[in-house]
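> I'd like to go over a predicted model; first the sequence, then the structure.
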Amino acid sequence: MPVLGHRIPAPTVLVPALLALVITACGLDGPALWRDEAVTAGMARRPLGSLFPVLGEIDAVHGLYYLLMKGFVALFGDGETALRAPSVIGAVLAAGATAELGRRLGGARVGLFAGLLVAISPAMSRYAQEARQYTLVSGLAVLATLLLVLALRERRTFTWYGVTIALLGLLHLFTLLLVPAHLVTVLLRRDRGLLLRWASATSAALAPCAVLAAVALPQSGQVGWIEPPDAVVVTRMLDDLAGTPAFFALCVVLILLGRNAALWRTAAPWTVLPPLILLVASLWDPFYVFRYVLFCVPAVALLTAAGLDRLRWSAGVPVLLTAALLALPAHQQMRLPSERADDLRTLARIIETESAPGDALVFHYTDSRRVMSAYPDAYTGLSDVLADRPDEGLDGREAPAERFGERLRDVRRLFYVDYSRKPAASLFTDSDAAKESLIRDNDAEWARTGRWLFKGGSVHLYERRPPFT
């Protein structure tokens, strides 16, 4: 199987890749789409003409991913499985490419062990079951590192490495934290010529990413909900990178046991620098969430595999099986509906079951309107009564608050969706207050006749009191 100019031993790469496919594809349509996935679905369905103006306002950092998803949805549909399939592909790439990278740096056993550790990683599996780009960039991060190793060791061109780095940054800017790690790897070679060639290719790759960063920086308020990291956050990050809390101590022992200098020069900076840089920066301006450093899981797997390689097969295989058994409860847990921030399938089912043609729909927070994109068929026939320009911007535009009374005048029944998570920086506080005043607090005009809960909020049915006007 010719890949990157070499013949790859099939079991070393294919076994981890196939295992990753089996694990991540299992129960792919189990958990409901949640809020962020609803954004992916909505953006992938948009005409190109309306997609770019939205990216000029918000979510520019995800623009290339939305374009890729738009093409994928056009080919395979927009169901839960289709929306999440690219993330599965990313996890498969991460496992297979880690195995090949480990093989080149430490031999077939290191590659096999490292690929298998990525395949059974609960963190990798969790984000492989989500319609976002975090496993895709993880797979590309491993591929970029593999291309770097090939260029350094075999004096190959850095061209494809540069292309991959550019793709990484354009898919998610935080993945460029891999670049300082690669710089350390190159510096440890102590070859000025290689350093200059790497710097030239990397500078060219970072140019389009700099343009994206300039566009995205004014939009940084969209992550204003992120809190500064504390000791609990750091502990959870270490556990997730290792696989599970129960495997963490053994993982540390195995990492210390490994003595492969070439592997350490590549994987150690990759393991340490991206999380450290993001955590330290987040003490001043919080940006850290674990999914932004998911691409470091393969690096930890490589270091752990180097330690496993020091053991006999009779010891290494049981340790690997132990890691898999310890991860099993986490894999089962992440497939439960309770593991997502909200359950938009239940919300859609409530609306679809309880509504009738001609009913109206109101969202307490305007930016909650995006949840309709998860299961749009459930909202067919409902009047989004306060929407002025529903297709403009990410969440549409509402009518001015002073026109709400006019919009509601002919409504007899309306469903009021109260999303429990208030936006970090709502632009519609006056509108929110107007909705409270006109509907929820207006007992003289509206009677609440139904209430349903879903994870993430509640739905209230209001009916206008007689006499009707």
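Okay, I see it. Residues are numbered from 1 along each chain as shown.

> going by C-alpha atoms from here, please, whenever you check contacts or count neighbours.
Fine.

> against T304, how distant is A97?
Look at A97 and T304: by C-alpha to C-alpha, to the nearest Å, they are 16 Å apart.

> who has more neighbours out of those two?
A97 (28 against 25; other C-alpha atoms under 10 Å).

> who are the contact partners of the more buried one?
V13, G115, G139, V142, L143, L146 (C-alpha atoms under 8 Å, 6 or more residues apart in numbering).

> change it to 7 Å
Going by C-alpha atoms under 7 Å, 6 or more residues apart in numbering, A97 touches V142, L143.

> same question for T157.
Neighbouring residues of T157 by C-alpha under 7 Å, 6+ apart: A151.

> look at it and give its secondary structure.
State at T157, reduced to three classes by DSSP: H, G, I helix; E, B strand; the rest coil: coil.

> presented hereafter is structure B, for comparison with structure A:
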Amino acid sequence: MLLSAPPTKTQRGEVTWLIGLCAVATAIRFVGLGSQSFWLDETFTWKITGGSVSHVFSGVRELESTPPLAYLLVWLSRQALGSSEFALRFFPALAGTLTVPAVWLGGRRLFGPRAGLIAAALTAVSPFMWWYSQEARAYSLAALMCAFVLAAFAYRMTGGGVLSLVAWGAASVGALATQYSAVAVVLATLGALVVFDRDRWKQIAVAALAPLIACLALFNLATTQAGHGMTDWIAGIPFGERAAQVLSQAWAGTSIGRFGVPLYICAGIGIALVGVLVVVGRKSADQPDRNLRRVGWTLLAAFAVLTAILLLDGDRLLARYYIVIWPLAVVAAAGVTATVRPRTGLVAVAIACGVMAGLVARIEATPDLQRLDWRPVAKALGASPLHGRLVVLQKYPYWQALSPYLPGLVPFGYQSGQYPVSVEVVTIRAGESESCWWCSARGADGMAPSTKSVGFFPFASTIGAGRFLITSYRSSNPFLVERERIPITGQVVAASLTTTLGSGAVLYQPWPGDPYITALLKQGK
């Protein structure tokens, strides 16, 4: 039994509202798109997309835990726009903007024009969707592809023909080629099609061949990536904290833990919101077509499948992986809201959109809620001195976030014979957060290093650089030692530094004009 199809004629007022919502989504995603520096995960995208197309595929295989489609699109934007933060985030921002009309299409088809606009409005100002639309990763594109899956599913369930199944198959392939977690949405919608459209099961079986072939094609890549252990760090975060983030970030965004409200209270609010929607939805699901009940079961199936996959595969449960079910969730919520009295629904949606837009505005205006900005550090350090320097990130191992801004940066000891003449110790200022969900400040203690000496280098000076302190140490007589006779190896100096400073990343940046170091680095590559 198919769902009842809503009126298909689009009114002028509805189009005007949709254009306005798309304009809002475009503005909040593209304004300030390059204002934040790359964070840890984005530096992998920066590295992967820095060569040829074949370099993209090899980089995804060796450095990533996701399929290659998003990186190919970022590679295209990098060829056209350069390697800036704006250039690498262009396609994610575009995908985030296009998700707005995509969820409108699915919501309108399933529940009517009002539900479509509600889904579009919530998506346009969602801090969760906005954050990942400004990140050079695959999450925003995955949400868009799953919104296309939902739209095609909605058309099929409301009387669509073979073309809707073709669209569903194509969108499913795109979703799987973007994010492995999208398999939950593909399986849930496929199951719903089989159950609720069983009379045309042969057509559905043929359409299901497309995502099946995609899964087989990606199997070898996924197996290779799983062997790298790139997501093993997730299990180190307390499970309760991660579960609470799933329930809170969906409505309040990724920085909710930094607003002064306890994380578990935010999660409780999320549970309460879901409970209200379920109660209202059950009352309205007594209608003959039972639209909400069927879409609700599809959403529940997607959530359950995704959670099972994340937990059974080494405990990889993390809020951002649930972005693939955002289209289903927001359309279901919009369908529930559309069943109440128009004035009540309008007030509820206005309050929700106002709260979410306010959260986005506050994050935009508050640097402490944003990604750590490494550009002031690179600017303060300047060019590397003769014979290079050490850069120590005190009690902070995620040095890759600095690599786009300091050319040639490598772990110290990677090459023998490195001969630094200075040490620059980078420390997060006291008062900064010790832990944030994206790991950009995890492990930093905000304590300044010693002002006496570090290893073989006496203290020189301390300066501020944004949210960081840079403490400089200079060799007192660096040129009396000949490199060929007494090389200062990475093992010797790194051991001395880690003894003095504690855990952290000890890095080396060569002097660009030093032919000896340049030859060593090329030989190492």
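Thanks, I have it. Just so it is clear, the structure is predicted and the values come from calculations on it, not from any experiment.

> so after superposing, what's the score?
The TM-score (TM-score structural alignment, normalised by the length of structure 1) is 0.78; 422 aligned residues with a C-alpha RMSD of 3.4 Å.

> for the counterpart of G56 of structure 1 in structure 2, give its distance to F90 of structure 2.
G56 of structure 1 maps onto R61 in structure 2 when the alignment is built from TM-score structural alignment. According to C-alpha to C-alpha, R61 of structure 2 and F90 of structure 2 sit 23 Å apart.

> please say which of these two ends up with more neighbours.
A count of neighbours by other C-alpha under 10 Å puts F90 above the other of R61 of structure 2 and F90, at 25 against 22.

> structure 1: which residue goes with that one?
Per TM-score structural alignment, F90 of structure 2 is aligned with A85.

> secondary structure element for its match?
helix 80-106 (DSSP states H and E).

> mean shift of that helix relative to structure 2?
Once the two are superposed, helix 80-106 of structure 1 sits an average of 1.5 Å from its aligned residues in structure 2 (mean C-alpha distance after the TM-score superposition for structure 1).

> may I see the buried residues of that helix?
The neighbour-count check on helix 80-106 of structure 1 (16 or more other C-alpha atoms under 10 Å) flags 80-106 as buried.

> and after it, which helix or strand comes next?
helix 108-119.

> give me the residues contacting that next one.
Contacts of helix 108-119 of structure 1 (C-alpha under 7 Å, 6+ apart): 12-13, 16, 19-20, 95-96, 98-103, 297-298, 301-302, 305-306, 309.

> cool, stretch 296-307 of structure 2 as well?
Contacts for stretch 296-307 of structure 2 (C-alpha under 7 Å, 6+ apart): S181, A184, V185, A188, T189, A192, L317, I325, L328, A329, A332.

> what's the lengthiest strand in structure 2 packed up against?
Criterion DSSP state E: the longest strand present in structure 2 is strand 457-465. Judged by 3 or more C-alpha pairs under 7 Å, 6 or more residues apart in numbering; DSSP states H and E, the packing partners of strand 457-465 of structure 2 are helix 375-381, strand 468-474.

> in structure 2, what residue corresponds to L321 of structure 1?
Per TM-score structural alignment, L321 of structure 1 is aligned with A350.

> which element is its match on?
Going by DSSP H and E, A350 of structure 2 is part of helix 342-365.

> what residues of that helix count as buried?
In helix 342-365 of structure 2, counting by 16+ other C-alpha under 10 Å, buried: G345, L346, V349, A352, C353, V355, M356, A357, L359, V360, I363, E364.
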